[in-house]
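**Student:** build the 3D model from these lines:
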Amino acid sequence: MQPKALALAVSGAAAGLLLVSGAAQAQETFEWKMVTSWPKNFPGVGQGPERLSELVEEMSDGRLTIEVFGAGQLVPGFEVFDAVSEGTAEMGHSASYYWKGKAPAAQFFAAVPFGMNAQEMNAWLHYGGGLELWNELYDDFGVDVMAAGASGVQMGGWFNREIDSVDDLDGLKMRMPGLGGEVMSRMGVAIVNMPGGEIFTSLQSGAIDATEWIGPYNDLAFGLHQAADYYYYPGWHEPTVMFEAIVNEEAMAELPADLQAILRTAVRDVNQDVLDEYTARNNDALQTLVEEHDVELRRLPDDVLAQAKAHSEDVVAELAESSEMARKIHDSYRTFQDKVVNYHAISEQAYYNARNPEGDTTSE
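**Tutor:** The predicted model follows:
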């Protein structure tokens, strides 16, 4: 064979190998497991991971599939973070305040009492440097994180007795996680932590006297009205909960760039979709609770809210001083909150005041 012909043959063979290699890479498939802290297919927060799985499979044409496991199916709800960090599952869906024992500053990314709401949190995370700080915090655990849903402002909780003043809280046993739980403990409440799936039986049996969960949509689904008579608002402790999608760093690195992009895009879609669903469903569920199940809807007394706010300032300040990273996150959070509150005073809040000039019109 002539040198020129030989060169052409070699070049053609090499090109063929590249095409075969590229095609093989394009067809490579990945099968992941996602563990969650919620009951399987639970409305809202539990259906977010299911939607995420469906989106990823559709967008990737089946190259990346994610099997979703509810709390307790593969690992307990409070062991999701460890499972992802250790590679037992490639992905998890939960809320970061559950990991306060491992990374106390993680609580800033779930819910801060009297802090930012869902709209404000999303802005901080995606345009104020919050998400970068969240990932920096999780770096030591080999975990990537993305915002994956929000509850919106939650309810103040279910109580087995009336709360007429802050004195009525003394000695209560209540399920409340995160910074809000620490605030309540300083108001005389004995805080008990447990996954959502254990709340109803604990409240019904008297193991706890009160609980907060999420809001009417989820509380109705759990049947909490069958275990407590009094339903209080507002949810000062959780102006929203930001849910998280956590991914094992090594598993993420193994994905081709296009699948990584698909995963991040799908999570961003679910992040908004979960909040939209809560906004759409909560009022209908509240009406059902009040009108069909005779639930007593009450506003928390002013002295309870005043003391909760005062203690919240102390609790958040103490957390900020607990480590250099906590201080860094806190300063970013508060700086952004000050900015957004300043603007919302003449936009969102001013509009609410104009739309509802009589103030709180909720019937008690």
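**Student:** contacts, neighbours, all on C-alpha from now
**Tutor:** OK.
**Student:** and the top helix by length along the chain, what's buried?
**Tutor:** Counting by DSSP state H, the longest helix found in the chain is helix 257-287. Under the neighbour-count criterion of 16 or more other CA atoms under 10 Å, helix 257-287 has 259, 262-278, 281-282, 285-286 buried.
**Student:** can you check stretch 19-38 too?
**Tutor:** Neighbour counts using 16+ other CA under 10 Å place 33, 34, 35, 36, 37, 38 of stretch 19-38 among the buried residues.
**Student:** pretty sure the second one sits in a strand.
**Tutor:** Yes. When DSSP: H, G, I helix; E, B strand; the rest coil is applied, residue 34 is found to be in a strand.
**Student:** for residue 65, see how far away it is.
**Tutor:** Note on residue 34: its distance to residue 65, by CA to CA, to the nearest Å, is 10 Å.
**Student:** with the third one instead?
**Tutor:** Distance, residue 35 to residue 65, using CA to CA: 14 Å.
**Student:** cool, and the fourth one?
**Tutor:** In this structure, residue 36 lies at 16 Å from residue 65, with CA to CA as the measure.
**Student:** and what of the first one?
**Tutor:** Taking CA to CA as the measure, residue 33 falls 8 Å from residue 65.
**Student:** I'd like the structure of this one too, to check against the first:
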Amino acid sequence: MDRRSLIKQAGIAGVLATGIAPAVHAQAAIRWRLASSFPKSLDTIFGAAEVFAQQVRAMSGGKFEISVHAAGELMPAFGVVDGVQQGTVEAAHTAPYYFFGKNECFALGTAIPFGLNSRQMTAWMYEGNGLKLMREFYSNYAMTSFPGGNTGAQMGGWYRKEIKTLADMKGLKMRIGGFAGKVLERLGGVPQNIPAGEIYQALEKGTIDAAEWVGPYDDLKLGFNKVAPNYYYPGWWEGGPQLDFFINQKAFDALSAENKAIVENAAAHAHSVMQARYDARNPAALKQLVGQGTKLRAFSNDVMNEAFKQAMAVYEELNTKNPAWKKIYADYSKFRAEQNLWFRFTEATFDRFMQAQKLG
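**Tutor:** Prediction:
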């Protein structure tokens, strides 16, 4: 008589009396590794991956563990997509636009010049076609994606010299994130793609003339104000840059339905926490920077208008030579137009009024 028949006929009491214990199949513990593109010192942006891992562990009762590794520990900051694609790690936390050199469509997963703000980006992802379209694109790299945070609108960077006119952009060597370099080139600048941990040294030595990262909280930590006094705004190339959790498709498909839901919800939690931290911490950091002698300066209308013109020209060119871009950008640009019409009558008007008031 086999074990199953014995259990059925004798019942649990009878089985225990025979000394034959029924087989128990406990769910195996899951251990993943996540490679970040950021250093541990940036607790806001690197911290989003830690929040994600903590939530996965908590919701799984400790049965699903994800170890988080800073840039350089397992692979270089800009090697994480290859790592996920090849299965070297199960997951990564990064800014998709770092990888626009593989395909310009990666930029649409983070931010493009004069694109969506953070709320609009989240809306496009969760309620528009953003997630569907981007996941379809990322499937070409054997991975899926989940929104993994947003910095909110960024500052326009640190400059050793003032940028008074468009002529001042000529020959400017600037560390600038991802796709925005294509527009900077059209303005006469020379873009440099440098990881966060290497920017200060390049700016200090004069290897570059300017650099942008995120905003006051991170920039204060990185010390850029010590080597470049002019702090410009706005970061017209990053109105609402989103981070992503990239997950190897086979690793994700192997999860149970419960664990897939845990990953999805943990990512959504980290997505919300990251921007909340930036919004909460940037104001005090900006005051501290100004107190230390930082000179806040706005980009001139000439610079803004020419940058906008050149950005639109880049997108039109890509529509003619990159079919994937054309498909995704068509949906993105339509969503952007509708959102800006709505925000014009609500958010923008309210914000302008409130920012003109004297509040204690």
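**Student:** mean distance of whichever helix or strand comes after the longest helix of structure 1 to its aligned residues in structure 2, please.
**Tutor:** Counting by DSSP states H and E, the next helix or strand C-terminal to helix 257-287 of structure 1 is strand 296-299. Superposed on structure 2, strand 296-299 of structure 1 shows a mean distance to its aligned partners of 0.8 Å (mean CA distance after the TM-score superposition for structure 1).
**Student:** counting by contacts, list what strand 296-299 of structure 1 packs against.
**Tutor:** Packing contacts for strand 296-299 of structure 1, counted by 3 or more CA pairs under 8 Å, 6 or more residues apart in numbering; DSSP states H and E, involve strand 230-233.
**Student:** quick one: buried residues of the strand it packs on?
**Tutor:** Neighbour-count burial for strand 230-233 of structure 1 [16+ other CA under 10 Å]: 230, 231, 232, 233.
**Student:** repeat for stretch 60-71 of structure 1
**Tutor:** For stretch 60-71 of structure 1, by 16+ other CA under 10 Å, it's 62, 63, 64, 65, 66, 68, 69, 70, 71.
**Student:** strands of structure 1, start to end?
**Tutor:** Secondary structure of structure 1, counting by DSSP state E: strands at 30-36, 64-69, 91-95, 143-150, 157-159, 173-175, 190-192, 210-211, 230-233, 242-248, 296-299.
**Student:** format these as TSV; extra columns: distance to residue 165 of structure 1.
**Tutor:** Converted to TSV, these look like this (distance: least, CA to CA, whole Å):
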stretch	distance to residue 165 of structure 1
strand 30-36	37
strand 64-69	42
strand 91-95	31
strand 143-150	30
strand 157-159	13
strand 173-175	16
strand 190-192	17
strand 210-211	15
strand 230-233	13
strand 242-248	30
strand 296-299	11
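**Student:** so which of those strands gets nearest residue 331 of structure 1?
**Tutor:** Closest of those to residue 331 of structure 1 is strand 242-248, at 18.7 Å (criterion: CA to CA).
**Student:** by how much does that closest one deviate from structure 2 on average?
**Tutor:** Mean deviation for strand 242-248 of structure 1: 0.4 Å (mean CA distance after the TM-score superposition for structure 1).
**Student:** helices or strands next to that strand in the packing?
**Tutor:** For strand 242-248 of structure 1, the packing partners by 3+ CA pairs under 8 Å, 6+ apart come out as helix 80-86, strand 91-95, strand 143-150.
**Student:** how about these, which one is nearest residue 175 of structure 1?
**Tutor:** Closest to residue 175 of structure 1 of those is strand 91-95 (CA to CA; 15.4 Å).
**Student:** what's the average distance of the closest one to structure 2?
**Tutor:** Superposing on structure 2 and averaging over aligned pairs (mean CA distance after the TM-score superposition for structure 1), strand 91-95 of structure 1 comes out at 0.3 Å.
**Student:** run through who's touching that strand.
**Tutor:** The contact list for strand 91-95 of structure 1, computed with CA atoms under 8 Å, 6 or more residues apart in numbering, reads 32-38, 49, 80-81, 84, 110, 148, 241-248.
**Student:** just the buried residues of it, please?
**Tutor:** Buried residues in strand 91-95 of structure 1 (16+ other CA under 10 Å): 91, 92, 93, 94, 95.
**Student:** hey, what's the angle from that strand to strand 64-69? Just curious.
**Tutor:** Counting by axes from the mean of the first three to the mean of the last three CA atoms, to 10 degrees, strand 91-95 of structure 1 lies at 50 degrees to strand 64-69.
**Student:** so which bit of structure 2 is strand 91-95 of structure 1 matched to?
**Tutor:** Using TM-score structural alignment, strand 91-95 of structure 1 lines up with residues 91-95 of structure 2.
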